[in-house]
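[1] what follows is a predicted structure for the sequence shown.
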Amino acid sequence: MAAVFKIVPTTQMYDWGKTGKSSKVAQFADSSRVPGFTIDEASPYAELWMGTHPKSPSYVQSSGTTLSEHLAAHPELIGKPVIDKFDAGNGNLPFLFKVLSIEKALSIQAHPDKATAEILHAQHPDIYKDPNHKPEMALAITPFLALCGFRPLPEIATYLNATPELRSLIPPSVLDAFLSLSNSSTPTGPDEKAALKNVFASIMTADEGPIKEQLGSLVERYTKGETHNDEETEVVELVLRLNEQFPGDIGIFCAFVLNYVRLSPGEAIFLGAGEPHAYVYGECMECMANSDNVIRAGLTPKLRDVPNLVSGLTYTAAPPTKHVVNPAPFSTSSTLYDPPIPEFSVVQVKLSDVGAKEVHKPVGGPSIGIVTEGSGRIKWNDGKDGLDAGLGDVFFVGANTTVEFENGRQGDLVVYRAFVEV
């Protein structure tokens, strides 16, 4: 039984995905010859899934069995510490690895914590299809735009004062209470969180008529180039973009209360349970706990669950730096992204010279890798075993396995590897 082997990912064709060959999801699936996959230039290719989630499990390329079935039969590939900590004896990995290709903004959303996920799954298993939480990290592989977490309270106050259309949706008593606390020295205190929650709930539960009327006024003002202060100009392009995609949607007003971030390739953000966010544009590697639970409330044609979103948020107001994952060296040509949760970390391997090599020492748990640029060879067992891997190829590495990456041609070999160890 091989410690390293190729697996077959799956694709998800959601409305927000990039279309045809413009999507890296489609490029990777096509280049790695996923069985039965052909690119339709009119279709949106949104996500490439790599893992054991039952909604869309990966398969072992050589046998056609699901990855979870194979791992359940060979638990040493997961490792006993990981099995014991994450109850992974059934072969289900504690993480799910993805590529996202985003043309149109994803929904205003958050993910439940473990206790809430269990309740939602028990109450609505048709909507919340597993009982797990879903902390996640997005690592940009192209320029990437996102909304993540609540802005600092003074910033929100500035936007409220500058945007009469937004202010009109909030009851005066709620607005006054928030503004009186917006410069508090304890921005994450219970009173401040309650005030922010009341403002956000007022916006998200506003009646449809006033929402559409005020958004129409806002878009008209922005289209004419009219703004009330310099801060407001930061969100003009975003508001107009979102309105083109979701005309009259309440989620557009979240541009004023959530941090707007622009990531360059190699930069990453982490969203824990209860943190509101929406990915706006670009392509990224995404890694998360093994779950598909999403609570949505705007910018989506899918089911919206505003009460559970509003009740489940942390209401932690902070600069976007709170969500940044700072990279660290992993080995000579590899960079580690290690968010503050136990289910996963991600390593980027980048080799630029023909024949360049990089050795990864054993990690105590399983991992999944994907080639996103170039081609090369992956070796293990002291170089006695190996496999060739090109663009889009996905492979599994068993626990406690030393692996070597070798660049096979001119140009960069880039591999992203998600793993867990305890």
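    Right, received. Where do you want to start?

[2] when you work out contacts or count neighbours from here on, use the C-alpha atoms and nothing else.
    OK.

[3] now the helices: where do they sit in the stretch 1-150 of the chain?
    Here the stretch 1-150 of the chain has its helices, by DSSP state H, counting those that start in this stretch, at 24-31, 67-73, 80-86, 114-123.

[4] quick one: contacts for the closest residue to residue 193 other than its chain neighbours?
    Spatially, and ignoring its direct neighbours in sequence, residue 193 is nearest to residue 315 (5.4 Å; C-alpha to C-alpha, 6 or more residues apart in numbering). Residue 315 makes contact with 150, 188, 193, 194, 196, 197, 275, according to C-alpha atoms under 8 Å, 6 or more residues apart in numbering.

[5] what's the closest of those to residue 125?
    Lowest distance from residue 125 to those (C-alpha to C-alpha) belongs to residue 275, with 22.3 Å.

[6] where's the closest one relative to residue 178, distance?
    Separation of residue 275 from residue 178 (C-alpha to C-alpha, to the nearest Å) stands at 20 Å.

[7] next one: residue 399
    Counting by C-alpha to C-alpha, the gap between residue 399 and residue 178 amounts to 51 Å.

[8] how near is residue 186 to residue 147?
    Counting by C-alpha to C-alpha - residue 186 and residue 147 are separated by 23 Å.

[9] neighbour count winner among the two?
    The neighbour comparison of residue 186 against residue 147 (other C-alpha atoms under 10 Å) goes to residue 147, with 24 against 12.

[10] which residues touch that one?
    Residue 147 neighbours (C-alpha under 8 Å, 6+ apart): 255, 258, 259, 260, 261, 277, 278, 279, 280.

[11] please compare the first structure with the one that follows:
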Amino acid sequence: MAAAVEPLFRIAPTTQGYDWGKLGNSSKVAQYASGAGIPDFTLKESAPYAELWMGTHPKSPSRVAESGEILAAYLAAHPELIGDRVSKQFGIKDGNLPFLFKVLAIRKALSIQTHPDKKTAEQLHAEQPNVYTDPNHKPEMAIALTPFQALCGFLPVEQIAAYLVSTPEFASLIPNAIVNQFLASSSTLDSKGPLRDLFSAFMSADVNQVKEEIIKLVTRYQAGEEKETEKGVKELVLILNEQYPGDIGIFCAFLLNYVTLSPGEAMFLGAGEPHAYVSGDIMECMANSDNVIRAGLTPKPKDIPNLVSGLTYNASPPTKHMVQPAKYGGATLLYDPPIPEFSVLRLNLQDGKEETHAAIDGPSVAIVTEGEGTVSWEGGKSLQLSTGNVFFLAAGVEVSFASKGTLNLYRAFVDVKN
């Protein structure tokens, strides 16, 4: 007789050792991986642990912990775990979840990048399947686990204009006519075209000239000769130059918003928004894709034409990208970005308290980020939980969480909106 299909079960995530990841046990990825029950995982203090993947993306799929079966295959065999409404909305036939949940631990800056919209992703995948490995878009949300620094979205045009005036090393990379056109437009409401022209010219600058201007800029900053306008970016420029000497992405400090998020704060980046994560540990949730269009701060291939053509050129303060969580329960917050593929719940239970989550119409993936406790469901069944545990929750199941002292977890889910 076949074993009953339980609505909750542990899954084994996977790790990615990209060079920019934090080393050894300083990485949240390594800390959680140690408690996640990953087969043959051994922590090495000198190794980078950059990402923990929790989901069904074929590049690095999670497995059912008990059986070792690939999660997508298990869900395809038991589609009731995903639920009819979500399966119909997203056309799911192969058990592939609409979202991918991750932990990132960032020691040095990730590349200046953007993600394509759905139509562009399909085109890029058809043209360059070895580079753009799936046909999906990749809107993403980052929630800070530790203090987190990032570049996100274009600065307001007046701030970019101020840098063009105050920072000759930056302005010299762009033809005077384009600089003047941008400066003239910076006091008007129609700046997208001039910003596009400015960014395109900047990204096409001569590589040797870029290196020369970076040397001048860094030398000036190291001598303490920064101007008042530049004080907010001086430290970032010096950090990026240490990590990626002479890279054009260093000058993106004069084009993109630089933000610091405290633990629990979040930001969302839709298609065509330039960004780069600089440092810190985060929870990240995205549509189920690994498509990245890169432009700088990376040894990986860059795709300047597709990056330039795909940006929104929306210039605004960073508040535009922030996600304000809403109360979901006494100890739970809801992060609900403006896309259908995912939302995230953050549970923070203290002092042995309990919290119930009502049934959700779609599937969930959750990770315990601190503490111990239990999750229980219908029939008196339960799982013991501790730091690093990752588990799947089926559609349509009510669950109750109880802490032993402290229990913090994040739960990514998809729920069909009425």
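    Looks like it came in fine. Predicted model only: the values in this text are computed from it and were never measured.

[12] give me the TM-score for these two chains.
    Aligned and superposed, the two chains score 0.98 in TM-score terms (TM-score structural alignment, normalised by the length of the second structure); 412 aligned residues with a C-alpha RMSD of 0.7 Å.

[13] could the contacts of residue 315 of the first structure go into CSV alongside secondary structure, distance to residue 171 of the first structure and neighbour count?
    CSV is the format used below for these (DSSP: H, G, I helix; E, B strand; the rest coil; distance: C-alpha to C-alpha, whole Å; neighbours: other C-alpha atoms under 10 Å):
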residue, secondary structure, distance to residue 171 of the first structure, neighbour count
150, strand, 20, 28
188, coil, 22, 18
193, helix, 17, 21
194, helix, 15, 15
196, helix, 13, 28
197, helix, 13, 20
275, coil, 24, 22
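
[14] pick out the most distant pair among these.
    Maximum pairwise distance among those (C-alpha to C-alpha): 15.4 Å, between 194 and 275.

[15] tell me the residues of the second structure aligned with stretch 281-301 of the first structure.
    Here stretch 281-301 of the first structure aligns to the second structure at residues 279-299, judged by TM-score structural alignment.

[16] okay, how far is it across that stretch, tip to tip?
    Stretch 279-299 of the second structure has an end-to-end distance of 18 Å (C-alpha to C-alpha).

[17] repeat for stretch 100-108 of the first structure
    Start and end residues of stretch 100-108 of the first structure are separated by 16 Å (C-alpha to C-alpha).

[18] what range in the second structure does that stretch sit on?
    Counting by TM-score structural alignment, stretch 100-108 of the first structure falls onto residues 104-112 of the second structure.

[19] mind listing residues that contact that stretch?
    20-23, 27-29, 49-52, 240, 243, 249, 274-284, 294-298.

[20] can you report how many residues lie near the aligned residue in the second structure for residue 16 of the first structure?
    Using TM-score structural alignment, the partner of residue 16 of the first structure in the second structure is residue 20. Using other C-alpha under 10 Å, residue 20 of the second structure is surrounded by 21 other residues.

[21] cool, residue 384 of the first structure as well?
    7.

[22] same thing with residue 63 of the first structure?
    Residue 63 of the first structure has 10 neighbouring residues, counting by other C-alpha under 10 Å.

[23] map it onto the second structure.
    By TM-score structural alignment, residue 63 of the first structure lines up with residue 67.

[24] do the same with residue 136 of the first structure
    With TM-score structural alignment as the criterion, residue 136 of the first structure matches residue 140.

[25] next, the spatially closest residue to its match that is not a sequence neighbour: secondary structure please.
    Of all residues not flanking residue 140 of the second structure in the chain, residue 286 sits nearest, at 4.1 Å (C-alpha to C-alpha, 6+ apart). Three-state call for residue 286 of the second structure (DSSP: H, G, I helix; E, B strand; the rest coil): strand.
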